[in-house]
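Following is a predicted model, sequence given first.
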Amino acid sequence: MSFIRAVKSEAGLTYEDLALLGKASRATYQRAASGRTLPRLETVQEILTLCGRKNLVADSERATQLWRNARCALRGTQNLPLPRPQFIADEAGMSRALRDLHQWAGSPSAGAIEAMSGPHRVPHTTAHRIIQGYALPRSERVLKSFLLACAAPPNTWSAWSDAFDRVATARTRRQTVGRTYELVHRLHLFKAVRKLTAGTDHPL
């Protein structure tokens, strides 16, 4: 990536210097800057940190956007339609929409989602469960961090929040109905037992 090469050049560091200061090998850093393959986002972010950028936040945002664009081009997902959260009605719909958003964003790895999810990071284990359809965000804060990681346009966030509330309300209503059914069933069973045992010398 030319941006990474420029950052390294401005810092006056060699690949050997990066290897001494960082967590990866010289070959890993050189490969990340070569442009021949798409590096892990975590590696790109580490290079920025090692190079001591003054505007680290702005450079990190730019690098993330460049990485995301490259990832989408590599995956051929740059023309996929953006999910429409206003049509989400239940947990299955929310799960499908989040997975569609993940694909729209270029299908970043769970580790990349953790790295891109902002100050309230989504753990990679949680991200993995969401993108595999095994779980939903536990809170609206987790949802918003996931939206940030997947570069969902800010003007869609309120629709996602509304969808989250609808799903939570539907879940609560379903749980209430289930508990009510169980209580009514037990009451009818109790009455039936009393009717059968009425007038008998039951040992209980």
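On my side now, so go ahead.

CA atoms for contacts and neighbours, from now on please.
Fine.

longest helix of the chain?
In the chain, with assignment by DSSP state H, the single longest helix is helix 157-197.

Does anything pack onto that helix? Which helices or strands?
When contacts are defined as 3 or more CA pairs under 8 Å, 6 or more residues apart in numbering; DSSP states H and E, helix 157-197 packs onto helix 91-104, helix 140-149.

Let me know which of those helices is the nearest to residue 30.
helix 140-149 (25.7 Å; CA to CA).

So for the residue nearest the centre of the chain, what's the nearest residue that isn't a sequence neighbour?
The chain has residue 146 as the residue nearest its centroid, 3.7 Å off, counting by CA atoms, centre = their mean. Nearest residue to residue 146, sequence neighbours excluded (CA to CA, 6 or more residues apart in numbering): residue 117, at 6.0 Å.

Go ahead and confirm residue 159 touches residue 83.
No: the criterion here is CA atoms under 8 Å, and residue 159 misses it with residue 83 at 10.8 Å.

one step back: give me the distance between the residue nearest to the centre of the chain and residue 153.
Computed with CA to CA, to the nearest Å, the distance linking residue 146 and residue 153 is 12 Å.

Check residue 55 too.
Distance from residue 55 to residue 153, counting by CA to CA: 24 Å.

Then residue 183?
On the measure of CA to CA, residue 183 and residue 153 end up 45 Å apart.

Sticking with residue 79, tell me its helix or strand.
In the assignment (DSSP states H and E), residue 79 maps to no helix and no strand.

burial measure for it, as a count.
9 (other CA atoms under 10 Å).

Could you point out which of the helices and strands packed on helix 157-197 sits nearest residue 178?
Here helix 91-104 is closest among those (CA to CA), at 16.6 Å.

Quick one: name whatever helix or strand follows that closest one.
Immediately after helix 91-104, counting by DSSP H and E, sits helix 110-116.

Below is structure B, check it against A:
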Amino acid sequence: MGRREKPLGDCDKPVRQLALWLRAVRQRAGLTYTQLAERTDYHPTTLQRAADGTRVPAAHVVGAYARACNASPDEAERLRRAASAPRIKDAPAEPGGLRIAASNDSLRQAMIRLREQAGQPSLRELERRAGPGRLPRSTLHDILQGRTAPTHDQLAAFLYACGVPARNLPVWTKAWKRAQIVDQPRAARPETAEAEADPADPGWELLRRVVSAQMRQRNPEQVTARFLAVHAGPGSAMLGPR
């Protein structure tokens, strides 16, 4: 049976489950990694690394491993997908300041903080996690550099790639919608931007009142300050004429 495998180190639970499953099916098949390699197109070291718990192996490696052990390729792929799903470990899903984000720049800053919380994955990795065609890394680079604003679909793909749970998406959507009102001249705003305003969000009424007067001077800082005052509660009374 060859040398005993090293114990699994500190790894995420789904990665551990995949590694333990791969080890178990190989042991049931009574194969060494050299014998396993003879049944596949992969080197013994590649197969051993697939079950060491330090990474999520490629789908084709996991499938070949399972078939060589007379185990279920479908179960192997299910475990591999669970292990590769994006997650944020020990980090809040809502960066500070998101609830008062009132411009594309403040939304961009929240996206940058979220990426940091997710472990600073590369643009290539975020593109892979988001799925084919959803978030090209060149586009994401421009968004994070402030050269362009994200569409709602691009924002949703970014949040998925960073592991934000579905229950936390509405606050991001509200921030995105507010940015559409603040950062565009009235004539250029999407027709649905104000129609989709959430009456439960006090920031919308504030934006309706100040955007036409203050954004002509392109002063999003004042808008954000007043938006924060509204969220403080009774301070909305401070919004009288200036």
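Okay, I see it. Small disclaimer: the values here were computed from a predicted structure and weren't measured.

Let me see the TM-score of these two.
Once superposed, chain against chain, the TM-score is 0.58 (TM-score structural alignment, normalised by the length of the first structure); 163 aligned residues with a CA RMSD of 4.0 Å.

just checking, what residue in the second structure corresponds to the residue nearest to the centre of the first structure?
Mapped onto the second structure by TM-score structural alignment, residue 146 of the first structure lines up with residue 158.

Distance of that match relative to residue 134 of the second structure?
Distance from residue 158 of the second structure to residue 134 of the second structure, by CA to CA: 9 Å.

Could you do residue 68 of the second structure as well?
35 Å.

One more: residue 86 of the second structure?
15 Å.

what's the helix or strand for residue 77 of the second structure?
With DSSP H and E as the criterion, residue 77 of the second structure is inside helix 73-84.

same check, this time on residue 207 of the second structure
Secondary structure assignment for residue 207 of the second structure, by DSSP H and E: helix 202-214.

Contacts only, for the residue lying closest to residue 35 of the first structure once chain neighbours are set aside.
Spatial nearest neighbour of residue 35 of the first structure, excluding adjacent residues (CA to CA, 6+ apart): residue 1 at 4.4 Å. By CA atoms under 8 Å, 6 or more residues apart in numbering, the residues touching residue 1 of the first structure are 32-35.

Now restrict those to buried residues only.
By neighbour count, with 16 or more other CA atoms under 10 Å, these hold 32-33 as buried.

List the buried residues of the helix ranked longest in the second structure.
If you go by DSSP H, the second structure has its longest helix at helix 13-29. Applying a neighbour-count criterion of 16+ other CA under 10 Å, one finds 14-19, 21-23, 25-26 buried in helix 13-29 of the second structure.

need the next SSE after that helix, C-terminal direction.
Downstream of helix 13-29 of the second structure (by DSSP H and E), the next one is helix 33-38.

for that following helix, the distance to its chain's centre please.
37 Å (CA atoms, centre = their mean, to the nearest Å).

how far apart are whichever helix or strand comes after it and its match in the first structure?
For helix 33-38 of the second structure, the following helix or strand on the C-terminal side (DSSP H and E) is helix 44-50. Taking mean CA distance after the TM-score superposition for the first structure, the mean distance separating helix 44-50 of the second structure from the aligned residues in the first structure is 4.6 Å.

ok, then the element right after helix 44-50 of the second structure?
helix 59-68.

Also compute the angle for that next one relative to helix 73-84, please.
140 degrees (axes from the mean of the first three to the mean of the last three CA atoms, to 10 degrees).

Show me the contact partners of helix 59-68 of the second structure.
With CA under 8 Å, 6+ apart as the criterion, helix 59-68 of the second structure contacts 22, 25, 36, 39-40, 42, 47, 50, 72-73, 76-77, 80.

one more time with 10 Å
For helix 59-68 of the second structure, contacts defined as CA atoms under 10 Å, 6 or more residues apart in numbering pick out 18, 21-22, 25-26, 29, 31, 33, 35-42, 46-48, 50-51, 56, 70-77, 79-81.

Now list the buried members of those residues.
Here, 16+ other CA under 10 Å leaves 18, 21-22, 25-26, 31, 33, 36-37, 40, 42, 47-48, 50-51, 56, 71, 73, 76-77, 79-81 buried among the contacts of helix 59-68 of the second structure.

now residue 202 of the second structure: how far from residue 226 of the second structure?
The value you get for residue 202 of the second structure to residue 226 of the second structure, if CA to CA is used, is 11 Å.

How about residue 119 of the second structure?
Distance from residue 119 of the second structure to residue 226 of the second structure, by CA to CA: 33 Å.

and what of residue 21 of the second structure?
55 Å.

Looking at residue 159 and residue 83 of the first structure, which has the bigger crowd around it?
More crowded of residue 159 of the first structure and residue 83, by other CA under 10 Å: residue 83, with 19 against 16.

Now do the contacts for the more buried one.
96-102, 104, 152, 156, 160.

Just the buried ones from those residues, in PyMOL syntax?
A single PyMOL command selects the buried members of the contacts of residue 83 of the first structure (16+ other CA under 10 Å):
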select buried, resi 96+97+98+99+100+101+102+104+152+160
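
Nearest to residue 131 of the first structure among the contacts of residue 83 of the first structure?
residue 99 (5.3 Å).

Find the nearest non-adjacent residue to that closest one, please.
For residue 99 of the first structure, the spatially nearest residue (CA to CA, 6+ apart) is residue 131, at 5.3 Å.

okay, now the closest residue to residue 149 of the second structure other than its chain neighbours: neighbour count?
Once flanking residues are discounted, residue 149 of the second structure sits nearest to residue 143: 5.7 Å by CA to CA, 6+ apart. Close neighbours of residue 143 of the second structure, defined as other CA under 10 Å, add up to 21.

Which strand or helix spans residue 143 of the second structure?
Secondary structure assigned from DSSP H and E places residue 143 of the second structure in helix 137-144.

That helix: which residues count as buried?
For helix 137-144 of the second structure, by 16+ other CA under 10 Å, it's 137, 139-140, 143-144.

CSV for these, including distance to residue 60 of the second structure?
Compiled in CSV, the buried residues of helix 137-144 of the second structure are given as follows (distance: CA to CA, whole Å):
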residue, distance to residue 60 of the second structure
137, 24
139, 29
140, 28
143, 33
144, 33
